[in-house]
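Student: below is the structure, and that's it, no one-letter string:
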């Protein structure tokens, strides 16, 4: 497969914006928020972090269908992508000015940054069909995903150099990384010209959600998978948001130790995506995803009983394997069960389901931590979502679902 210039430019956006998820949401800023900014608060920093995540993801979920309609029916995808990217960059860089006690400002800036980051991705994803041949889109998407992991690794290594004496410089460093490498995207990515379709974006968004509800309930295997995804994604997203916070609170791991922990986990995420992609191709995707969820159950049980930082490193290896495999195969599963000419509508609904689950998980985790006074009870509670997701996954009859999706008549 020979990549076009536009495809390479498109993938550089993954390289750029993965820095935000890795450094801000998952590894460094999350711990800084809990241990420094919200230090001494009676509610607990973990609970306050859960509120910031919940608010930003609620806004992202509400606006996702509207932004998706705008992406499909305007000639301004690139302009909107630029707007939300700049907003992410500015609000991330401004985190430099928050420190201990600056709770309100820190929450406002993070909420804006996380909402903007998720909103930008709507327009970024909408460019995928324009950057390559239809037969190559899966591989281009996969390469972009892998390139994003590399971007996350690069910023983690840079953060490791700054963390000891200049931790506040990490946030503008992330903003600069996004600015530099997303510029490659904006310089190379060309928006296709076509006639403007005048649409009421709010009506289109509502129609799409209603369309999905109407037809999904008539497609039992697709419905069962989406319920399964909703349940287990609650657990996955919560682990992403709280893994570093858990390590810092339970084992006194320093920021440097946590960065190294996630560098290692990124490596096994590559392995997981590749290995379980092979299982999905050779056997079937439901089996590959089922094994991933069993690994997740082992991860949260092990986390509950984990006693040392060294043991937590080994746990990180297993968690990386689980996250790489489950995220890659979830998208594949939906694609197989969805009619080819209706993937835009159903992938939009899939995104909406994912964002709603991203609200619930951190909120539940924060509440349990606040009430129990110990994150171990919060992490073990996630086993309910992984087991429930696994049970629902086994209600999916894959061959029947694929056949039904190909033959289903939309009326």
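Tutor: That came through fine. Since the structure is predicted, the reported quantities are computational estimates derived from the model, not experimental observations.
Student: C-alpha from now on. contacts and neighbour counts both.
Tutor: Noted.
Student: buried residues of stretch 284-302, list them for me.
Tutor: 284-293, 295-302 (16 or more other CA atoms under 10 Å).
Student: what strand or helix carries residue 198?
Tutor: Under DSSP states H and E, no helix or strand contains residue 198.
Student: who are the contact partners of it?
Tutor: Residue 198 sits next to 73, 74 when contact means CA atoms under 8 Å, 6 or more residues apart in numbering.
Student: quick revisit: tell me which of the buried residues of stretch 284-302 fall in strands.
Tutor: With strands defined by DSSP state E, no entry of these lies inside them.
Student: take the one below as the second:
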């Protein structure tokens, strides 16, 4: 597949925000919170609070993105809103450096802000995909972006890992270096996209404001209800991808709870990035051969296995057995994490009416792409009720399976023309 400069620049942004996703969201922020900000707090309680904050950020981003998406679509302003949330996310990430031991509240406020900005910015980034890729090429381009995103996240993560090892006796400095490195990488690799990716202009129409955007959002919500397959996919997507995001968000705090050493965790996450790169590309290749829907079924099945494996951890008395299960689950995450996200994104582009990509992708985020809501609440509730966050992860198998069932009922436009039904 020959890539244009605009497509390469769009992929480059996936590499840019991968630094935040891996360094801040997945590794260093939860470790910083558990080890420093929440010092003296019960570990299970701290994990539950982390889950509630993550769910709240997902809900906030899910409300903001479609509202501003409706304005951006009408005003051809997707890149402007993307830049705003990118800037907000970078400032909030750098602000994490100002917190220290026992500063749980300010740390959570800054993290919440950064996570909302990251999630919202990705809504506008995704909405640019239809502008640079013919529909027939969206599966492969989306998969390539996710695959290179893993490599993009690994490069600064390797630097942060090296600094962490060198500053083993000064972990506070290592954490702050990681937050700065993630912010710098995020903004630096975002530059090509702002220069070379051009969104399609809509036909001349009246510019709309924020209040108009709310009215337009309401109309879009009603319109999505008329697009039966888009609406059905969004519900299915929420059910399965929310679990994917939950596992990503909660893996680090849960690993601390079950006694996984920090160096084990960091090396495991590093290995997963290299594993995810070829598997994400393979998902794109197999999607062209077997269809994106079948590969999504495959990925959902893998995540059901992951959820059930994590649920077995509380039953193990041996630390070695717990580590073994953790490593197997981590390996399975590496094989399917990129594939399920990239193919979901490209699958959804085929269901969007022309000229409404930012609005529809805003709703897409409400229903789960980067907004994890249900899963963290389940984990937090399980931690409170059973004193075991792992049980909350095991419960995710249920929405995963329901999501797969609803996905089977979604028909693409080409299937409707042929009268094909997967239900």
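Tutor: In hand now; what should we look at? Remember, predicted model here, so these are calculated numbers, not experimental data.
Student: so which of the buried residues of stretch 284-302 of the first structure sit within helices?
Tutor: 285-293, 295-302 (DSSP state H).
Student: do you know how far the most centrally placed residue in the first structure is from residue 26 of the first structure?
Tutor: Closest residue to the average C-alpha location of the first structure: residue 237 at 7.0 Å, with CA atoms, centre = their mean. With distances taken as CA to CA, to the nearest Å, residue 237 of the first structure is found 10 Å from residue 26 of the first structure.
Student: before we move on, what about residue 184 of the first structure?
Tutor: From residue 184 of the first structure to residue 26 of the first structure the distance is 25 Å (CA to CA).
Student: neighbour count for these two, which is higher?
Tutor: residue 26 (23 against 18; other CA atoms under 10 Å).
Student: could you find the closest non-adjacent residue to that one?
Tutor: residue 241 (5.0 Å; CA to CA, 6 or more residues apart in numbering).
Student: so what's the residue count around that neighbour?
Tutor: Residue 241 of the first structure, neighbours per other CA under 10 Å, totals 24.
Student: map it across to the second structure for me.
Tutor: The alignment partner of residue 241 of the first structure in the second structure, by TM-score structural alignment, is residue 249.
Student: quick one: contacts for residue 12 of the first structure?
Tutor: Shown in contact with residue 12 of the first structure (CA under 8 Å, 6+ apart): 144, 147, 181, 182, 184, 185.
Student: thought the residue nearest to the centre of the first structure was touching residue 361?
Tutor: Yes: contact criterion CA atoms under 8 Å: residue 237 of the first structure and residue 361 qualify, at 7.0 Å.
Student: for stretch 335-345 of the first structure, buried residues please.
Tutor: In stretch 335-345 of the first structure, counting by 16+ other CA under 10 Å, buried: 335, 336, 337, 338, 339, 343, 344, 345.
Student: before we move on, what about stretch 307-316 of the first structure?
Tutor: 309, 312, 313, 315, 316.
Student: tabulate the buried residues of stretch 335-345 of the first structure in TSV, adding columns for distance to residue 115 of the first structure.
Tutor: Shown next, in TSV, are those (distance: CA to CA, whole Å):
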residue	distance to residue 115 of the first structure
335	26
336	30
337	29
338	28
339	30
343	24
344	22
345	22
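Student: farthest-apart pair in those, please.
Tutor: Spatially, the most separated pair among these is 336 and 345, at 14.4 Å (CA to CA).
Student: where do the strands sit along the first structure?
Tutor: Per DSSP E, the first structure carries no strands over any range.
Student: what's the longest helix in it?
Tutor: The first structure, longest helix under DSSP H: helix 220-251.
Student: which neighbouring elements make contact with that helix?
Tutor: helix 29-32, helix 255-282, helix 309-337, helix 343-372, helix 375-381, helix 383-393, helix 398-407 (3 or more CA pairs under 8 Å, 6 or more residues apart in numbering; DSSP states H and E).
Student: that one vs helix 309-337, what angle?
Tutor: 170 degrees (axes from the mean of the first three to the mean of the last three CA atoms, to 10 degrees).
Student: what about the residue nearest to residue 26 of the first structure, distance to residue 262 of the first structure?
Tutor: 12 Å.
Student: one more: residue 349 of the first structure?
Tutor: From residue 349 of the first structure over to residue 262 of the first structure (counting by CA to CA), the distance is 30 Å.
Student: same thing with residue 30 of the first structure?
Tutor: Residue 30 of the first structure is 13 Å from residue 262 of the first structure, by CA to CA.
Student: and what of residue 227 of the first structure?
Tutor: Taking CA to CA, one finds residue 227 of the first structure at 29 Å from residue 262 of the first structure.
Student: pick out whichever of those two has more residues nearby.
Tutor: residue 262 (24 against 17).
Student: now check the second structure for the residue matching that one.
Tutor: Matched to the second structure by TM-score structural alignment, residue 262 of the first structure sits across from residue 269.
Student: excluding its backbone neighbours, what's nearest residue 248 of the first structure?
Tutor: residue 254 is the one closest to residue 248 of the first structure (CA to CA, 6+ apart), at 6.6 Å.
Student: do the same with residue 140 of the first structure
Tutor: The shortest distance from residue 140 of the first structure to any non-neighbouring residue, by CA to CA, 6+ apart, is to residue 7 (7.2 Å).
Student: nearest spatial neighbour of residue 300 of the first structure, skipping sequence neighbours?
Tutor: Closest to residue 300 of the first structure by CA to CA, 6+ apart is residue 380, at 5.6 Å.
Student: pull the number of nearby residues for that neighbour.
Tutor: With other CA under 10 Å as criterion, residue 380 of the first structure counts 18.
Student: on that earlier part again, are any of the contacts of residue 12 of the first structure buried, and which?
Tutor: 144, 147, 181, 182, 184, 185.
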